[in-house]
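Novice: Sharing a model that was predicted from the sequence below.
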Amino acid sequence: MFNALRESKSADRTRYLVVDNASADNSLACLATICPEALLLANENNVGFGRANNQLVEHLQGKYALLLNTDAFVAADTLSKTLGYMEAHPDCGVLGVRLVGREGDLQPSCRYFPTPLNVFLSRTGLQRFFPVVKRVDDMDWDHASVRECDWVPGCYYLIRREVIDQVGLFDPRYFLYYEEVDHCKRVKQAGWKVVYYPHTTVVHIGGESAKSVVELNVVSRQIPRLQIESELLYFRKHHGLLGLASHMLLVSLGDLILALKALLKGRGRAAIGACWQHARDTWALLRDTQLASQPTR
């Protein structure tokens, strides 16, 4: 990752800032060897994805900030190409790129905002019956052209400094998941564009940013619960109490539909139990977050 950034045309103007979010391995020692010029901020506790990135804001000096996950691997031309696009398009506030997995499989890279309805349709598999409803992950095109979108994943997240000064970075209430969704929502509301740029590729392994959360918690359902909580916070914030109520109704209906599908297809008690557990977790977190008005941590 650092080698690829060093090989870019913008290497001489690049400053490295790293937040170690209470890693339990030898990450700090490795970093000192691999990139001794980096400014390192080490947290004693895992403060979450958004809060960790927010710690970097006061140390920013350049015109742009690139948020890069530990599980994202860039090409040598990625930084220079994306900066070049931002320079040529001053109305672009946030830029994302084409993401592929370890085996080269295309990942959702150009996304629409979630709503109670499209989340329900996607989760239950009923989306095909409602083609006019925009999917959160639109994979029905080749991802080969530049496109303005609602939000881009945070594993490679290039932001104009002016945007950060205007709308801030991530809402600290999201511990993990929905940080960039919420941020892009605010960026677009402020009049900036969010753009998907396909002319360079980043390999995204996936799961490394969440890995430390799993390691630091013995509860096996921690990651799904974090996603559920962030979803509740997002819908309350951007859709109000009515939108939150609609989401809760559709979640319950969705769990019922999925349980019935599992029963009819003979998938067994485990699949049905997973639906029941999802419903229980969602309603419990609605209570624990006081109707999605505050986070649990």
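Specialist: Right, received. Where do you want to start?
Novice: going forward, measure contacts and count neighbours with C-alpha atoms only.
Specialist: Will do.
Novice: Please enumerate the strands of the protein.
Specialist: 17-21, 39-43, 64-68, 72-73, 92-100, 147-149, 156-160, 193-204 (DSSP state E).
Novice: Redo those as a markdown table? Include mean neighbour count and distance to residue 224.
Specialist: Formatted as a markdown table, the strands of the chain follow (neighbours: other CA atoms under 10 Å; distance: least, CA to CA, whole Å):
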| stretch | mean neighbour count | distance to residue 224 |
| --- | --- | --- |
| strand 17-21 | 19 | 20 |
| strand 39-43 | 15 | 24 |
| strand 64-68 | 19 | 23 |
| strand 72-73 | 21 | 22 |
| strand 92-100 | 24 | 23 |
| strand 147-149 | 16 | 26 |
| strand 156-160 | 22 | 23 |
| strand 193-204 | 21 | 20 |
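Novice: Comparison target below:
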Amino acid sequence: MTDIVVVVLNYKTPDLAVLAAQSAAAAMADCGGAIVLVDNDSPDSSFQRMIDATRSVEWPAHLDVQVLQSGRNAGFGAGNNFGIHAGLEICPTAEFIYILNPDAQVEPNAISALVDYMNDHPKVAIVGSWVYGEDGADHCSAFRFPGLASEFESSVRLGPVTRLLKKHVLPLHIPETSGPVGWILGASMLVRRSALNEIGLFDETFFLYFEETDLCLRAHRAGHEVHFVRESRVCHIGSVSTGMGTWQRTPSYWYQSRWYYFSKNHSRAYAISATALMVLGTVLWRLRRTIEGKPKPGAKHFLRDMVVHDLRALLRPTPDASIRAIGLPSETSLQTSVD
């Protein structure tokens, strides 16, 4: 039996997080290991509600289910790193780590399909699922890596440009077959433990967004592969914790993550070039919308906020890219165990 550590990171969505854990448990009939629900220091009663809810659920006897409090909200990467470390203490024999969003529900064969795929493809370090919404509509689940061309193409939003730069279009949507991609959504991500031992965990400099992109890029650069698996399907409500779909104004952490991703993985000159191309593309798109008499949707002051942020970031040193929680934390507080 393959052992897996499942990490469900919660921030103010405790009921959904427990349901996500239950769906994972139901999909692990042929897998052992641990399910770790981590509360990322939610400013509400999330932690106690998850404890109470897990105690009322009858969990499979072969799984160890734990509810933990991270004690700080340092972001998606840091919270999942905490859960990974704790999960490996609970189940030191785990071969894989499975990251599952709290607002996601896995289908009965979703986890086994990822594990089987990994076993059949030893060069693959990270795999992701086919993600769809509550309405059955597909969510973009696989992507190319962002770059200069993709920043311009995504912002100018013009058919001829998209056709010209088709090999640089960021979203791959739902690939027709399972196979290699650039990066996959962190909403349903299975990672080989041996690969994490080599490349490290999530870079905790990212608070939110771009951290799974960065992890997949590091895997590629270390000689591993990242694949999308059509046979694994997961329902994702999407952006419940972050509210991304309803942003009136883009939060500063998105700009910080974007800048850090480009400057860390390429260069500061590359990062400022990416911003310049996004500004150019957005200005051209807005001009076209004005000529056509159409509204310009999107977050308020997006360009201004991005330019101001990046100019300020240009004057500051790039954070040390080695800042990752690689070692085990000094204290792991296993608050409750549900057998």
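Specialist: Perfect, I can see it now. These numbers were taken from a predicted model, which means no experiment stands behind them.
Novice: As CSV, the strands of structure 1 with distance to residue 181 of structure 1 would be great.
Specialist: Below are those laid out as CSV (distance: least, CA to CA, whole Å):
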stretch, distance to residue 181 of structure 1
strand 17-21, 21
strand 39-43, 25
strand 64-68, 14
strand 72-73, 18
strand 92-100, 12
strand 147-149, 11
strand 156-160, 12
strand 193-204, 11
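Novice: The ones you listed: which one's closest to residue 256 of structure 1?
Specialist: With CA to CA as the criterion, residue 256 of structure 1 lies closest to strand 147-149 of the strands of structure 1, at 32.2 Å.
Novice: quick check: that closest one aligns to which part of structure 2?
Specialist: Under TM-score structural alignment, the match for strand 147-149 of structure 1 in structure 2 covers residues 179-181.
Novice: what does that stretch contact?
Specialist: With contacts defined as CA atoms under 8 Å, 6 or more residues apart in numbering, stretch 179-181 of structure 2 is touched by 142, 143, 144, 225, 226, 227, 228, 229.
Novice: List the contacts of the alignment partner in structure 1 of the first one.
Specialist: Same thing as residue 142 of structure 2. Using TM-score structural alignment as the criterion, residue 142 of structure 2 maps onto residue 110 of structure 1. Contacts for residue 110 of structure 1 (CA under 8 Å, 6+ apart) come out as 96, 137, 138, 143, 147, 149, 150, 151, 152, 153, 196.
Novice: Kindly recompute the last result at 7 Å.
Specialist: 149, 151, 152, 196 (CA atoms under 7 Å, 6 or more residues apart in numbering).
Novice: And for residue 114 of structure 2?
Specialist: Contact analysis of residue 114 of structure 2 by CA under 7 Å, 6+ apart lists 127, 190, 229, 232.
Novice: That one -> structure 1?
Specialist: Aligned partner of residue 114 of structure 2 by TM-score structural alignment: residue 82.
Novice: Its match and residue 220 of structure 1, how far apart?
Specialist: Look at residue 82 of structure 1 and residue 220 of structure 1: by CA to CA, to the nearest Å, they are 38 Å apart.
Novice: what's the answer for residue 49 of structure 1, then?
Specialist: 19 Å.
Novice: Which one's more surrounded, those two?
Specialist: residue 49 (22 against 10; other CA atoms under 10 Å).
Novice: Tell me which residue of structure 2 matches up with the more buried one.
Specialist: Using TM-score structural alignment, residue 49 of structure 1 lines up with residue 76 in structure 2.
Novice: Is its match in contact with residue 208, as I believe?
Specialist: Yes. Contact status for residue 76 of structure 2 versus residue 208: in contact at 5.6 Å, counting by CA atoms under 7 Å.
Novice: how about the helices in structure 1?
Specialist: 2-6, 27-34, 49-54, 78-88, 116-124, 161-167, 179-189, 208-215, 222-264, 269-288 (DSSP state H).
Novice: got those helices as a markdown table, with distance to residue 12 of structure 1 columns?
Specialist: Shown next, in a markdown table, are the helices of structure 1 (distance: least, CA to CA, whole Å):
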| stretch | distance to residue 12 of structure 1 |
| --- | --- |
| helix 2-6 | 8 |
| helix 27-34 | 17 |
| helix 49-54 | 23 |
| helix 78-88 | 11 |
| helix 116-124 | 43 |
| helix 161-167 | 18 |
| helix 179-189 | 28 |
| helix 208-215 | 28 |
| helix 222-264 | 38 |
| helix 269-288 | 47 |
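Novice: Nice, that's everything, thank you.
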